[in-house]
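Student: below are the sequence and a predicted model; questions follow.
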Amino acid sequence: MSPKISVIIPVYNTESTLHKCVDSILNQSYEDWELLLIDDGSKDHSAFICDEYAQQDKRIKVFHKENGGVSSARNIGIDNAEGKWITFIDSDDWVERNYLSNLYQNDENDIVASYYVAEGWKEWVSAPFKDYVYNEKQMKEFLTDCLLKFIFPYGKLFRHSIIKRYNLRFDESLSYGEDTLFIYQFLQYIKSVRISSEVTYHYICYGIGLSKQNFSWRIYWDILEKLLKAIHNLEHIFKWDGKEICNETVMLIIKRYIYYISSIHSIPYIRKELISILKSSVIKEAIEGVKVRSWKGKFINWLMLHDYLWISAILLYLKKRKS
């Protein structure tokens, strides 16, 4: 008999955190699950740890593969999952004992979501969700209220039949934002959502990340184009106006890129990049159209439109150097 829930954990060089992560699954109050550990070519003892767990519990399956990134690992998990529901957990995170029981309460909704505790950077606990179920007639309301909060795959339960029927996969060509894109594509096929105010997922945050990789604006632009396309599809399917969400998505990507380049590149490079970015009509329309309440946000947008944003980037650059 197939398990109710498939838990997919990509594993890559996380021997120091893997025990705590897997043990948090073994200690779940809800026991009808299978655990798929996808060893993505780990060079430490992670692969050995995975095999040890598989020998201890028949519900655990291990798959070893050459290193290909988190998306390829998650896709291997999807291909081999047997559960009616799928949840994704990172191997350096952990979940509380009622994680699965909180997410799975019935088979009525297509996706269930809760929020998380962020630890290790600026530690905080946030629960922006209220206990609520959005039915098929309330999808416009859901997209407006929650879409920008649905950017991470963890803390969620996905109906496996939808993933299988529409052959949904994580985009392995992307190095950033592939998890958000997967969720937005999944949402195109749903009819109901349940959100929970319970916070049972512990996300271990190591800061902004990406600093060890040389990401160009082309990479950010690629994911931005795909995210905007997915949002436009949601607009068409649910007869919903997503213009404001599109603008906010553009701004999120821009700010992420500005922070990134200001932390590793020279001031002349920063200015050159920003001048080039602001030539895009999509970018300018988003800056002009996004609704900003704070005076700081309005000032930053003014700097963008008047080609002075590089001043803010310099401040970030100097702050990073000082720290």
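Tutor: Good, I have the coordinates.
Student: going by C-alpha atoms from here, please, whenever you check contacts or count neighbours.
Tutor: Fine.
Student: can you give me the strands for the chain?
Tutor: 5-11, 33-40, 60-65, 85-88, 94-95, 111-119, 124-125, 132-134, 156-159, 193-204 (DSSP state E).
Student: between the ones you listed, which gets nearest to Leu148?
Tutor: strand 111-119 (12.7 Å; Cα to Cα).
Student: show me what the closest one is packed against.
Tutor: When contacts are defined as 3 or more Cα pairs under 8 Å, 6 or more residues apart in numbering; DSSP states H and E, strand 111-119 packs onto helix 99-103, strand 124-125, strand 156-159, strand 193-204.
Student: dropping in the other structure now:
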Amino acid sequence: MPQCLDSVLAQTYENLQVVLVDDGSKDNSLEICQQYAAKDSRIEVYHQENQGVATARNALLSKIKGDYFFFVDSDDWIELDMIEFLLTRVEKERADIATCDIVINDSKVSSDYFSKIYSKDEAVERFLYHLEFRGSLCNKLTKSTLLCNRPKFLKDISYGEDALFCWELLKEAKKVVYTDRQFYHYRMLMDSLTHCAFGPRKLSGHKVWSILCDETARLYPQYSDVAHARFCVETTLLLRDAAHCGYKKMDNVKMLQRTIKKHWPCLNKVSITSLKMKIYALLACRSYWLAGKI
């Protein structure tokens, strides 16, 4: 956490409201937050009994006072000019969201340092294809006015909740600006929720893409096939995780297999993933045991 807070407080753009929400942590996280708040008046610390990520994030949303907002996970850190750069871009282009690339575990790669501007429809397409605009919140500077319809993090979804919230923001946006600059450093921890044993939390990711698939068909029918294909890919990844973890609740396994079979025609039609993934999807539907061996 100190590295995270230090990177935020040292931003070249200084006019910040830094909101920290402690969700009933068992370690010394709250103490660290309070120590930082005592040294920097820009920090606001809020504590709640453990109610989950969704409740903590919704509490954070209710505290936003500025024209823009962004999220940083406590395990991660950001480049010192991230906010200034994205703010300059979003204001210059009169966009609603500015997004950058993410570095995973400091494995920084070369960048061409270019920017692109996307309309709402173009951003939706790239969201579904998992291209420049993906379902991560942490790498996006967003206009606070996009919260006008009060989107919320759903309490019954704890895997893929970022993608669903990004989708709600994207529905309100008119223009998105992207840069390939790698400003956000994501620390991948193997004991985090993203890598935990398969269970109800991960299974909630299926609901996310079911919602997104239905909404795409209703709001952006031109991308309906892409959404169905993405739903198939995401479900295949869930089934793979379940198989590798030795998950044994076969009713849920069969539900995932049915989803893959239902959306397979679109996956076969749209170039959204590798041939290897398509073959794996077919094999996993035929043999759950084999899916755990590959």
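Tutor: Yes, it's here. Quick caveat, the model's predicted, so the values are computed rather than measured.
Student: check the helices and strands packed on strand 111-119 of the first structure for me and report the most buried one.
Tutor: strand 156-159 (a mean of 24; mean count of other Cα atoms under 10 Å).
Student: so can I have a markdown table of the strands of the first structure showing distance to Asn233 of the first structure?
Tutor: Below are the strands of the first structure laid out as a markdown table (distance: least, Cα to Cα, whole Å):
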| stretch | distance to Asn233 of the first structure |
| --- | --- |
| strand 5-11 | 27 |
| strand 33-40 | 31 |
| strand 60-65 | 34 |
| strand 85-88 | 24 |
| strand 94-95 | 33 |
| strand 111-119 | 18 |
| strand 124-125 | 32 |
| strand 132-134 | 19 |
| strand 156-159 | 19 |
| strand 193-204 | 18 |
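Student: mind checking which of the helices and strands packed on strand 111-119 of the first structure is nearest Lys272 of the first structure?
Tutor: Of all those, strand 193-204 comes closest under Cα to Cα, at 34.2 Å.
Student: quick one, helices of the second structure?
Tutor: Ranges of helices in the second structure, per DSSP state H, are 2-9, 29-39, 53-61, 82-92, 120-129, 161-172, 200-219, 224-244, 250-269, 275-286, 288-291.
Student: count the neighbours of Gly120 of the first structure for me.
Tutor: Here the number of neighbours of Gly120 of the first structure (other Cα atoms under 10 Å) works out to 11.
Student: thinking again about what came up before, closest to Lys155 of the second structure out of the helices of the second structure?
Tutor: Lys155 of the second structure lies closest, by Cα to Cα, to one member of those: helix 53-61, at 5.4 Å.
Student: can I get the helices and strands packed on strand 111-119 of the first structure in JSON lines including distance to Ile261 of the first structure?
Tutor: Output for those, formatted as JSON lines (distance: least, Cα to Cα, whole Å):
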{"stretch": "helix 99-103", "distance to Ile261 of the first structure": "37"}
{"stretch": "strand 124-125", "distance to Ile261 of the first structure": "26"}
{"stretch": "strand 156-159", "distance to Ile261 of the first structure": "31"}
{"stretch": "strand 193-204", "distance to Ile261 of the first structure": "23"}
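Student: between these, which gets nearest to Lys84 of the first structure?
Tutor: Closest of these to Lys84 of the first structure is strand 156-159, at 6.4 Å (criterion: Cα to Cα).
Student: related to what we said a few turns ago, among the strands of the first structure, which comes closest to Asn167 of the first structure?
Tutor: strand 156-159 (12.6 Å).
Student: how far apart are the closest one and its match in the second structure?
Tutor: Aligned to the second structure and superposed, strand 156-159 of the first structure gives a mean residue distance of 0.8 Å (mean Cα distance after the TM-score superposition for the first structure).
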